[in-house]
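Colleague: Pasting the sequence and the predicted model now:
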Amino acid sequence: MCGRYVTVSKVKAVEKRFNAEVATPDLWRVNANVGPGSKAPVIADESPNSIQHFQFGFTPQWAKKPMYVFNARSEGDHNKENDPSYTGAKGILQKPMFRKSIRDRRCLVLADAFIEGPEKEKLSKPYVVYLRERRPFAFAGVWDEWVNTDTGEILRSFAILTTVANPLMQKIGHHRSPVILEPDQESDWISNDLPIQDVTAMLEPYDAKRMNAYPIDPAIKNPRAQGVELLKPTGERVFKEYDYEIYEELRLEGMGETRARQRGRDEKGRQQSLF
């Protein structure tokens, strides 16, 4: 299940990428360990030009108390064996928890990477999973609005859709994949005019050939742990790559720097050391 993910991109880069404006810039922060209970950026169907911060961990409007459900299974109660070749019905349409939101309360969950581990060891053996060709990207999400009847507080929360494991997730040893949308699917996902059969057609695993992963320290398991250093590789990537240093990119973004700026700083330091 996708219970931890990474958001390190700058506000301006995210606004440009998704053609939307961050509603509350003061809430924007680097987060190498987004987990249930965190406020995280989403673009919801009811405000497609606004990047809002909802709580990660879904609570349906009819709940008596907050529930923090962070994943929504595309298959619902079907495919209990998590067979990666499953192509049957999308049972989420019948699940009381999500059957309303999947129809008219969908959102884009913005991320730069996510954290996953084997089914048994879980985050005791974590990996950073990323897309080779782009970031930030969007998970398919659903959201709802819950009202605390005691205080009147309004809670907007979301869950990430999951589907069967693609070959990369299988290689890691995990039994599920988060649903990652293609850029040309994003506006459709948050359109309430889209027929429900077209919605469920998107609930497929992302192409594993366009992804990769590498192991990191289990310190990420602590939900309070923070810092881009958590994303430092502790071993080789699952699929060999020779032309892309994903950790360095994530680290620089998280520190508010770019490669060009770092080169300038390094060059300045070298010049100073000569005298």
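Modeller: On my side now, so go ahead. Residues are numbered from 1 along each chain as shown.
Colleague: When you work out contacts or count neighbours from here on, use the C-alpha atoms and nothing else.
Modeller: OK.
Colleague: Would you mark the buried spots in stretch 64-81?
Modeller: The neighbour-count check on stretch 64-81 (16 or more other C-alpha atoms under 10 Å) flags P66, Y68, V69, F70, N71, A72, R73, S74, E75, G76, N79 as buried.
Colleague: what sits against the third one?
Modeller: V69 makes contact with P36, G57, F58, T59, A159 under the criterion C-alpha atoms under 8 Å, 6 or more residues apart in numbering.
Colleague: where's F54, which helix or strand?
Modeller: Using DSSP states H and E, F54 sits within strand 50-56.
Colleague: now the helices: where do they sit in this protein?
Modeller: In the chain, the helices defined using DSSP state H lie at 11-18, 101-104, 167-172, 183-189, 196-201, 246-254, 259-273.
Colleague: Quick one: closest of those to M211.
Modeller: Checking the helices of the chain against M211 by C-alpha to C-alpha gives helix 167-172 as the closest, at 7.5 Å.
Colleague: same for that closest one, what does it pack against?
Modeller: Here helix 167-172 touches strand 211-215, going by 3 or more C-alpha pairs under 8 Å, 6 or more residues apart in numbering; DSSP states H and E.
Colleague: Comparison target, given below:
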Amino acid sequence: MCARFALYASLKMMMEKYHFADTSEITPRFNIAPSQPILALGMKADRRTLGATQFHWGLVPYWAAEANGPRPVNAKAESLTNKPMFRDSFRKRRCIIPASGYYEWLTKGRQKIPMFIRHKNLELMSFAGIWDCWKRGTEKLFTCAIVTTEANELTRSLHDRMPVILSPEDHANWLDPNTTDQATLLKILKPYSESVLEIILANPVVNSSKHEGPDCLIVPSATAWLPVADDGNLPIR
């Protein structure tokens, strides 16, 4: 599952990784929540260059009667080919959603302890996304969802799902609208290697989507609220 994530990389770092055409400044965000606008990358009309845009996080299919109905923020990889909510977007409208990492919560009794999953070397993550455009008259609403898969060994202690993190060699196939072979696309949607990821503590302020600043990843010095195992370690893998 992925219902909260962060994107605080510099524009320079993102341009070096993705080589997208747009150059507008990007504001660092440390606590991105559902329904908010998020950065997404997709193939431009020339089908050779990437462009950057903003989608609202929570998919509204083009055929929905209303724009304010259910807006799933995640789409299970296993359901992309058979759920009408996702099927057309999977076939025709795929994107990459850059992230610096994402949050999950460790539940211990009544406590919910925020954790942040990121690359060990602090590389950007490329979440697999699908998008759609809902239209009524002159009104247009562009929305998206993050594709999820089974959790890997590292993250399973927090949740049984994780976002699909695309390898660089899979970017082209995922973004190319000419790639319509479902078997090829589904092979891409696998758990990411746990060997290059790490889990760190996050600040409890992240529990509220009102907090979007860098303090979300600054753990308070007083950590008495943290449960520990008998060996003195946090109860995570």
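Modeller: Received the coordinates, thanks. Because the structure is a prediction, the values reported are computed rather than measured.
Colleague: Superpose the two chains and report the TM-score.
Modeller: The TM-score (TM-score structural alignment, normalised by the length of the second structure) is 0.84; 219 aligned residues with a C-alpha RMSD of 2.3 Å.
Colleague: Now that E145 of the first structure has come up, it's in contact with R106, right?
Modeller: No. Using C-alpha atoms under 8 Å as the test, E145 of the first structure is too far from R106 to be in contact (11.9 Å).
Colleague: Grab the most central residue of the first structure for me.
Modeller: Nearest to the mean C-alpha position of the first structure, by C-alpha atoms, centre = their mean, lies A111 at 4.5 Å.
Colleague: Give me the aligned partner of it over in the second structure.
Modeller: Applying TM-score structural alignment, one finds that A111 of the first structure aligns to A99 in the second structure.
Colleague: which residues touch that match?
Modeller: The contact partners of A99 of the second structure, taken as C-alpha under 8 Å, 6+ apart, are F5, A6, L7, Y8, L124, M125, S126, F127.
Colleague: Farthest-apart pair in these, please.
Modeller: Greatest spatial distance in the contacts of A99 of the second structure: Y8 and F127, 14.8 Å, computed using C-alpha to C-alpha.
Colleague: With neighbour numbers in mind, choose between the two.
Modeller: Between Y8 of the second structure and F127, counted using other C-alpha atoms under 10 Å, the more crowded position is F127 (22 against 19).
Colleague: What residues does M211 of the first structure make contact with?
Modeller: V129, Y130, L131, R132, L168.
Colleague: try D22 of the second structure
Modeller: Taking C-alpha under 8 Å, 6+ apart, one finds G51, A52 in contact with D22 of the second structure.
Colleague: Next one: it from W174 of the second structure, what distance?
Modeller: From D22 of the second structure across to W174 of the second structure, the span is 20 Å (C-alpha to C-alpha, to the nearest Å).
Colleague: So for stretch 146-153 of the second structure, what gets flagged as buried?
Modeller: Buried-residue list, stretch 146-153 of the second structure, by 16+ other C-alpha under 10 Å: I146, V147, T148, T149, E150, A151, N152.
Colleague: Actually, stretch 133-147 of the first structure.
Modeller: For stretch 133-147 of the first structure, using 16+ other C-alpha under 10 Å, the buried residues are 135-147.
Colleague: thinking again about what came up before, in strands, which of the buried residues of stretch 64-81 of the first structure fall?
Modeller: Judged by DSSP state E, those include N71, A72, R73 as members of strands.
Colleague: just the strands in the second structure please.
Modeller: With DSSP E as the criterion, the second structure has strands at 5-7, 29-32, 37-43, 50-57, 74-76, 94-99, 101-108, 111-119, 125-136, 139-150, 161-163, 197-201.
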